[in-house]
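**Q** Just need the structure, nothing else, for what follows:
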Amino acid sequence: MDDPAGQRTVTTVTDPLIPDGLDATLALVRHGESTYIVEGRFQGQAETPLSPTGLSQAALAAGRLADPHAAPALQVPNGDALELVHSPLERTTQTAVAIEEAISADGRTIARRPDDGLLEIHQGEWQGLHRDEISARFGPELAAWRRAPLNAWAPGGESLTDVQARLRPALATLLANLGEGRPPGTLDRPHVAGYREPAPDHPWSIVVGHDGIFKVTLLTLFDLPLERFWMWSMDLCGITIIEFRAGRPTVRAHNATAHLASLSDERTVAATEARRRSGAL
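**A** Presented below is the predicted three-dimensional model:
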């Protein structure tokens, strides 16, 4: 028989990855455009530097994170970020260094450290190949990966299960550092968007990573199945804000890119000028 109305027992499962009662925020930042992206090549864990556009994107993201409450404000706590953690690959390191330099420009400091757990998904035999070559040589495998990413992956590459296994310790360290020495929070304060709540005063950290690893990060934090890998969109130098209240994660902002608007305007002007020049030939 059903439980009486209003008295139904609800069972919740708390992911032990997230410290009990954690009040904290993570700002996830994807790296800027790399040379392989410009060339249309699969990157994975290949070492590729930022392109000139990527360096501009990183500088704009860095400026926004160095002054996060300037309009358009990011939904991060008051005070400086606790640490800046990043994948050790060149494109993420360059992006992280840009953020570090922007924060330190006015005399502030932030601890920066690389973590191998944040490396991009290894793409095996696909790394370094142009997307058209991969389609031609590995068409069925590529289609299977796009259709069922939990059950298919690049030959010689990492499965999503393997990726999640190496990612979890990195996330555990991040969250433990944020919760160290702080009392557990509560859910007594309502969390409803639109009520102009002041910025919280709990700790926060910045994480610079990759499209694939951030997809798995979000699935892991929200205890969603890895089959949902393709549900998240992560633009270059887009910023995603995850807030934890009493250990419960909430997406406060996803893939914020307003800070890149000036770069988009420059590209539009350049493209318009290029069309005018070609039309004059």
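**Q** Could you use CA atoms for every contact and neighbour count after this?
**A** OK.
**Q** Please look at P88 and L119 and confirm they touch.
**A** Yes - counting by C-alpha atoms under 8 Å, L119 is a contact partner of P88 at 6.8 Å.
**Q** And the strands in the protein?
**A** Shown for the chain, the strands assigned by DSSP state E span residues 24-30, 83-86, 111-114, 204-209, 239-245, 248-256.
**Q** The longest one: how far from the chain's middle?
**A** Taking C-alpha atoms, centre = their mean, to the nearest Å, the mean C-alpha location of strand 248-256 is offset from the chain mean by 10 Å.
**Q** Another sequence for comparison is provided below:
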Amino acid sequence: MLSLTLLRHGAVDERPFVLWGQLDPPVSAAGHAAMQRAVAGQHWTGVISSPLQRCRSFAQDLQPDCQVIDDLREMHFGVWQGLTPAEVMASDGARYAAFQADPETLMPPGGEALPAFRSRVFAALAQWRATAPDGDWLCLTHGGVIRVLLQAWLRVEDHWRIAVPPATSLKFLLPEGGDPVLLALRPPCAD
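**A** Coordinates of the predicted model:
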């Protein structure tokens, strides 16, 4: 059997709720410590990671030869990257509200469409799964990647209603030919 623990990268700075998208800020010291607490005492058959340093750096600390999968990077938020939702609302409120209401057909200006993002994430995981040996695997990735996986795997209608704080981990059993099964959900560990 194969299990996959999805771990969202830790906090990158003191500004909460930033749409980092494909910008590549490093994880803060507190974020790194939260990720260490999330994996403490666990052993992995292998580690896969987004190429963005806020995931990749920690993954390589755990397993220097981890597999970096380009299509596990976060959704591209176009001109909204690096801004908080409040900042986007102040500068582009009507378009942001429309995107929130209909993310399947609208996208951020200069950004990535949600269906294309979802497709690349699922294609990347399917390709990885086709050659991955059974065991316990860790995937360092982003809130958006985790949300689209949860939406599909748990059949949740609205992915915006899924909150995935930094350093949250979710463990899934991925049976060959069967539906993923949620085994554990761990919010970020406090000090």
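**Q** how about JSON lines for the strands of structure 1, with mean neighbour count and distance to E101 of structure 1 added?
**A** Shown next, in JSON lines, are the strands of structure 1 (neighbours: other C-alpha atoms under 10 Å; distance: least, C-alpha to C-alpha, whole Å):
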{"stretch": "strand 24-30", "mean neighbour count": "26", "distance to E101 of structure 1": "16"}
{"stretch": "strand 83-86", "mean neighbour count": "23", "distance to E101 of structure 1": "11"}
{"stretch": "strand 111-114", "mean neighbour count": "15", "distance to E101 of structure 1": "11"}
{"stretch": "strand 204-209", "mean neighbour count": "26", "distance to E101 of structure 1": "14"}
{"stretch": "strand 239-245", "mean neighbour count": "23", "distance to E101 of structure 1": "18"}
{"stretch": "strand 248-256", "mean neighbour count": "17", "distance to E101 of structure 1": "21"}
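**Q** for the ones you listed, which one sits closest to P225 of structure 1?
**A** Among those, strand 248-256 comes nearest to P225 of structure 1, with 16.0 Å by C-alpha to C-alpha.
**Q** tell me what the closest one is packed against?
**A** Here strand 248-256 of structure 1 touches strand 239-245, going by 3 or more C-alpha pairs under 8 Å, 6 or more residues apart in numbering; DSSP states H and E.
**Q** Show me what the strand it packs on is packed up against.
**A** strand 24-30, strand 248-256.
**Q** re the thing from before, looking at the strands of structure 1, which is nearest to L224 of structure 1?
**A** It's strand 248-256; of these, that one is closest to L224 of structure 1 (C-alpha to C-alpha) at 12.3 Å.
**Q** Please enumerate the helices of structure 1.
**A** 35-39, 52-66, 90-104, 131-137, 139-147, 160-179, 211-221, 261-280 (DSSP state H).
**Q** Let me see the contact set for the residue nearest to the spatial centre of structure 2.
**A** Central residue of structure 2 (C-alpha atoms, centre = their mean): H142, 2.2 Å from the mean position. By C-alpha atoms under 8 Å, 6 or more residues apart in numbering, H142 of structure 2 lies in contact with 7-9, 50, 55, 72-74.
**Q** how does it look with 10 Å?
**A** H142 of structure 2 sits next to 6-10, 20-21, 49-50, 52, 54-55, 72-75, 164-167 when contact means C-alpha atoms under 10 Å, 6 or more residues apart in numbering.
**Q** Need the helices and strands packed on strand 239-245 of structure 1 in CSV (columns: distance to N151 of structure 1).
**A** As requested, those are exported to CSV (distance: least, C-alpha to C-alpha, whole Å):
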stretch, distance to N151 of structure 1
strand 24-30, 25
strand 248-256, 27
